[in-house]
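*Asks:* sequence and predicted model, in that order:
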Amino acid sequence: MRADLGDLQAFLAVARAGGFREGARVAGTSASGLSEAVRRLEARLGVRLLHRTTRSVRPTEAGARLLERLGPALGEVDAALDVVNGFRDRPAGTLRLNVPVSAARLVLPRIVPPFLAAFPDIRMEVIAEDSFVDVLAAGCDAGIRYDERLEADMIALPIGPRIQRFATAASPAYLRRHGKPQHPRDLLGHACLGGRFASGTMIAWEFEREGEVVRVDPRGPLLVSLGAATDLAVDAAIAGTGIITLFEDWLRPHLDSGALEAVLEPWWPSFSGPFLYYPGRRLVPAPLRAFIDFIRASAG
């Protein structure tokens, strides 16, 4: 029983995206075309692969089993076809990256424009989210994460600044009203603008000075999900709602403009910068190889 490769790719796009419209956006085709391809595949296999409702699309048990095997298999097909890319004057194709929102904002803007200018035949797709995912299962070629969240079987390449800091700040108006904390424990008496991961885990604020480490569980009037709502917390801090802790590079423009004032700067902790990571057990697609070589050359 043979199925058309295009129909299999259509099913994969819809199942991964959780819908025909989003699948069409990612695949660069029409939702009606994907729907027809999936119907054709189901008719050929004689089994329903997707549960369809007005609100969602999710795999049936048979569809989930097919999805589990199909992703790696089509990945190998793409890798085999990509070998031809090595015979081109310039690599071509799509490079898909899964990155945290902080990397999309603070790391990639310095890298992506010159890379795309150097490789005009490469198209880049960047998926920004802060939950840790299997890059292959998500249909991505590589990801960006920090070292504490890298899997053991991944190849990691430094990308972006090698040392970063978390900064704590508040508006001058807030500090005039409430005073300036002199020690991290003073934050327990202040309005803190907190954050949490997509999993729901609350983020503790950590400070360090001369070997002393202090962790504070922030409490205050605003709690945001990391990533999509982070700018809301920044705007609230500027408006005088409370104290914020965030990547220094994210807050730096507001610190330089005076909209925010540094708080507890001697306690700001440093940490190692992010890594580009990708599976070491498969051939590296030509667009990813070009990106890796570009990053290495830029670092040198």
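*Replies:* Cool, got the structure. Numbering: from 1, shown residues only.
*Asks:* alpha carbons only for contacts and neighbour counts from here, please
*Replies:* Fine.
*Asks:* what about the longest helix in this protein?
*Replies:* The residue-count maximum for a helix in the chain (DSSP state H) belongs to helix 61-82.
*Asks:* so what does it touch, helix or strand wise?
*Replies:* The contact analysis (3 or more C-alpha pairs under 8 Å, 6 or more residues apart in numbering; DSSP states H and E) places helix 61-82 against helix 5-17.
*Asks:* give the buried residues for the longest helix of the chain.
*Replies:* Buried positions in helix 61-82, judged by neighbour count with 16 or more other C-alpha atoms under 10 Å: 63, 66-67, 70-71, 74-75, 79, 82.
*Asks:* what number of residues lie near the closest residue to Glu42 other than its chain neighbours?
*Replies:* Among residues not flanking Glu42 along the chain, Arg48 sits closest, at 5.6 Å (C-alpha to C-alpha, 6 or more residues apart in numbering). Around Arg48 there are 16 other residues, counting by other C-alpha atoms under 10 Å.
*Asks:* you'd agree Arg48 is up against Arg58?
*Replies:* No. In this structure, Arg48 is not within contact of Arg58 by C-alpha atoms under 8 Å, at 11.1 Å.
*Asks:* distance from stretch 212-219 to the middle of the chain?
*Replies:* A distance of 26 Å separates the centroid of the chain from that of stretch 212-219, by C-alpha atoms, centre = their mean, to the nearest Å.
*Asks:* repeat for stretch 197-214
*Replies:* Centre to centre, stretch against its chain (C-alpha atoms, centre = their mean), the figure for stretch 197-214 is 21 Å.
*Asks:* buried stuff in it?
*Replies:* Buried residues in stretch 197-214, counting neighbours by 16+ other C-alpha under 10 Å, are found at 202, 205-207.
*Asks:* so what's the closest residue to Ala173 other than its chain neighbours up against?
*Replies:* Of all residues not flanking Ala173 in the chain, Gly240 sits nearest, at 6.0 Å (C-alpha to C-alpha, 6+ apart). Gly240 makes contact with 170-174, according to C-alpha atoms under 8 Å, 6 or more residues apart in numbering.
*Asks:* which one of the residues you listed is nearest His183?
*Replies:* Closest to His183 out of these is Ala170 (14.7 Å), distances taken as C-alpha to C-alpha.
*Asks:* against that first model, consider the following:
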Amino acid sequence: MQQADFADLDAFTAVARARGFRAAAGPRNVSASSLSEAVRRLETRLGVRLLNRTTRSVTPTEAGQRLLERLSPALSDVALALDEVNAFRDSPTGTLRLNVPVVTAKVTLPRLIPKFLAQNPGVAVEIVADDSFIDVLAAGFDAGVRYDERLDKDMIAVPLSGPQRFVIVGAPAYFAAHGRPTHPREVLDHACIRHRFASGASYPWEFEKDGEVIRLNPPGRLTTTDSDLKLAACEAGVGLLATFEDFAAESIAAGRLETVLADWLPPFSGPYLYYPSRRHMPAPLRAFVDFVKAERGA
């Protein structure tokens, strides 16, 4: 097989798994047009259409699906063979591709990634901060980060941090003007700042105390996907905000925000690095897993 043939097969596999040229291009650090050209070249060589393309979706044809099913194990074997050679190096080389929630990129990874890169000079890291809960493996990532309730059961999960907490915060001026809620249900009488995920979902605020669980959907005076905007609006007195304690820690310490209902907000498990259960892992991922475990004292 010529080198160009292998590259085109690899491009087709990436696009078919990700169900899109742009989705496949990002993790591979190439342009969507280059992947499109590679697939067209392969289709011309084989004389059969492999992908159905519309303005909204890219899906394999019947022939494309059959080719994908046969190619995937073979390409995985090639990748594993190269990684076995990589294991003989003094330090791993290659690229680690991670898909993580936005809050993990802002709160947890800044203390981990610089140290990991310093210890592994041959590894490059690509991180996409994304709250849409895509199939990260199909999209070409080596691993992802999720919270406990979002983990697939057939994945290996390694904790990235200790327990975390949500807090309800507001500006001192807001509390002076509107008072402080002393029970979760009183939140419904306040202006609130809500988060909207890329999927369009806006999850309820959850409180728990002495076995009682209360879930509320307070009215949103401001709703946004941007965490920085939420925090700035809360500091400006727009309303109450439910957010990660670590994300608001600096504002709380500086007195720009104050917490309420702390006894209704117990800690919960922090984020987990997750990846498929398999005997061989890409060398950069293995290095990162070992690094995370060492940092956590596992």
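*Replies:* In hand now; what should we look at? The shown structure was predicted, so the numbers you read here are calculated from the model rather than taken from an experiment.
*Asks:* if we can go back for a sec, next SSE downstream of the longest helix of structure 1?
*Replies:* Sequence-wise, the next helix or strand downstream of helix 61-82 of structure 1 (DSSP states H and E) is strand 93-99.
*Asks:* what residues of that following strand count as buried?
*Replies:* Across strand 93-99 of structure 1, burial judged by 16+ other C-alpha under 10 Å covers 93-99.
*Asks:* show residues contacting that strand.
*Replies:* Residues from elsewhere that reach strand 93-99 of structure 1 (C-alpha under 8 Å, 6+ apart): 121-130, 135, 139-145, 286-288.
*Asks:* average gap between that strand and structure 2?
*Replies:* Compared with structure 2 after the fit, strand 93-99 of structure 1 shows a mean deviation of 1.2 Å (mean C-alpha distance after the TM-score superposition for structure 1).
*Asks:* quick one: that strand to helix 61-82, angle?
*Replies:* Orientation note: strand 93-99 of structure 1 sits at an angle of 130 degrees relative to helix 61-82 (axes from the mean of the first three to the mean of the last three C-alpha atoms, to 10 degrees).
*Asks:* which stretches in the stretch 51-200 of structure 1 count as helices?
*Replies:* If DSSP state H, counting those that start in this stretch is used as the criterion, the helices of the stretch 51-200 of structure 1 fall at 61-82, 101-106, 112-118, 172-178.
*Asks:* to Leu188 of structure 1, which of those lies closest?
*Replies:* Comparing those by C-alpha to C-alpha, helix 172-178 comes nearest, at 12.5 Å.
*Asks:* after superposition, how close is the strand or helix carrying Glu42 of structure 1 to structure 2?
*Replies:* Per DSSP H and E, Glu42 of structure 1 falls inside helix 31-45. Averaged over the aligned pairs, helix 31-45 of structure 1 sits 2.5 Å from structure 2 after superposition, using mean C-alpha distance after the TM-score superposition for structure 1.
*Asks:* who touches that helix?
*Replies:* Under the criterion C-alpha under 8 Å, 6+ apart, residues 1, 3-4, 6-8, 10-11, 14, 20-21, 23-24, 48-49 lie in contact with helix 31-45 of structure 1.
*Asks:* next: stretch 80-90 of structure 1.
*Replies:* In contact with stretch 80-90 of structure 1 (C-alpha under 8 Å, 6+ apart) are residues 91-92, 119, 121, 285-286.
*Asks:* tell me, that stretch lands on which residues of structure 2?
*Replies:* On structure 2, the counterpart of stretch 80-90 of structure 1 by TM-score structural alignment is residues 81-91.
*Asks:* for stretch 101-112 of structure 1, list every residue counted as buried.
*Replies:* By neighbour count with 16+ other C-alpha under 10 Å, stretch 101-112 of structure 1 contains the buried residues 101-104, 107-108.
*Asks:* go through those residues and name the one nearest Gly179 of structure 1.
*Replies:* Using C-alpha to C-alpha, Ser102 is the member of the buried residues of stretch 101-112 of structure 1 that lies nearest Gly179 of structure 1, at 29.8 Å.
*Asks:* so what corresponds to Leu229 of structure 2 in structure 1?
*Replies:* So, by TM-score structural alignment, Leu229 of structure 2 is matched to Leu232.
*Asks:* its match is in what secondary structure piece?
*Replies:* Using DSSP H and E, Leu232 of structure 1 falls in helix 230-238.
*Asks:* other SSEs contacting that helix?
*Replies:* Helices and strands touching helix 230-238 of structure 1, by 3+ C-alpha pairs under 8 Å, 6+ apart, are strand 163-170, strand 192-196, strand 222-225, strand 243-247.
*Asks:* could you dump the ones you listed into JSON lines and include distance to Arg44 of structure 1 and mean neighbour count?
*Replies:* Shown next, in JSON lines, are those (distance: least, C-alpha to C-alpha, whole Å; neighbours: other C-alpha atoms under 10 Å):
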{"stretch": "strand 163-170", "distance to Arg44 of structure 1": "54", "mean neighbour count": "20"}
{"stretch": "strand 192-196", "distance to Arg44 of structure 1": "46", "mean neighbour count": "23"}
{"stretch": "strand 222-225", "distance to Arg44 of structure 1": "44", "mean neighbour count": "17"}
{"stretch": "strand 243-247", "distance to Arg44 of structure 1": "52", "mean neighbour count": "22"}
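*Asks:* quick one: the ones you listed as a markdown table, columns for distance to Leu276 of structure 1 too.
*Replies:* Converted to a markdown table, these look like this (distance: least, C-alpha to C-alpha, whole Å):
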| stretch | distance to Leu276 of structure 1 |
| --- | --- |
| strand 163-170 | 15 |
| strand 192-196 | 24 |
| strand 222-225 | 24 |
| strand 243-247 | 19 |
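*Asks:* of all these, which lies closest to Pro269 of structure 1?
*Replies:* Across these, Pro269 of structure 1 has its closest neighbour in strand 163-170 (5.6 Å, C-alpha to C-alpha).
*Asks:* for that closest one, packing partners?
*Replies:* Counting by 3+ C-alpha pairs under 8 Å, 6+ apart, strand 163-170 of structure 1 packs on helix 230-238, strand 243-247, helix 248-257, strand 261-262, strand 270-272.
*Asks:* ok, 7 Å please
*Replies:* strand 243-247, helix 248-257, strand 261-262, strand 270-272 (3 or more C-alpha pairs under 7 Å, 6 or more residues apart in numbering; DSSP states H and E).
*Asks:* trace the shortest one over to structure 2 and give me the residue numbers.
*Replies:* To tie it back to what came earlier, the one meant is strand 261-262 of structure 1. Going by TM-score structural alignment: strand 261-262 of structure 1 matches residues 258-259.
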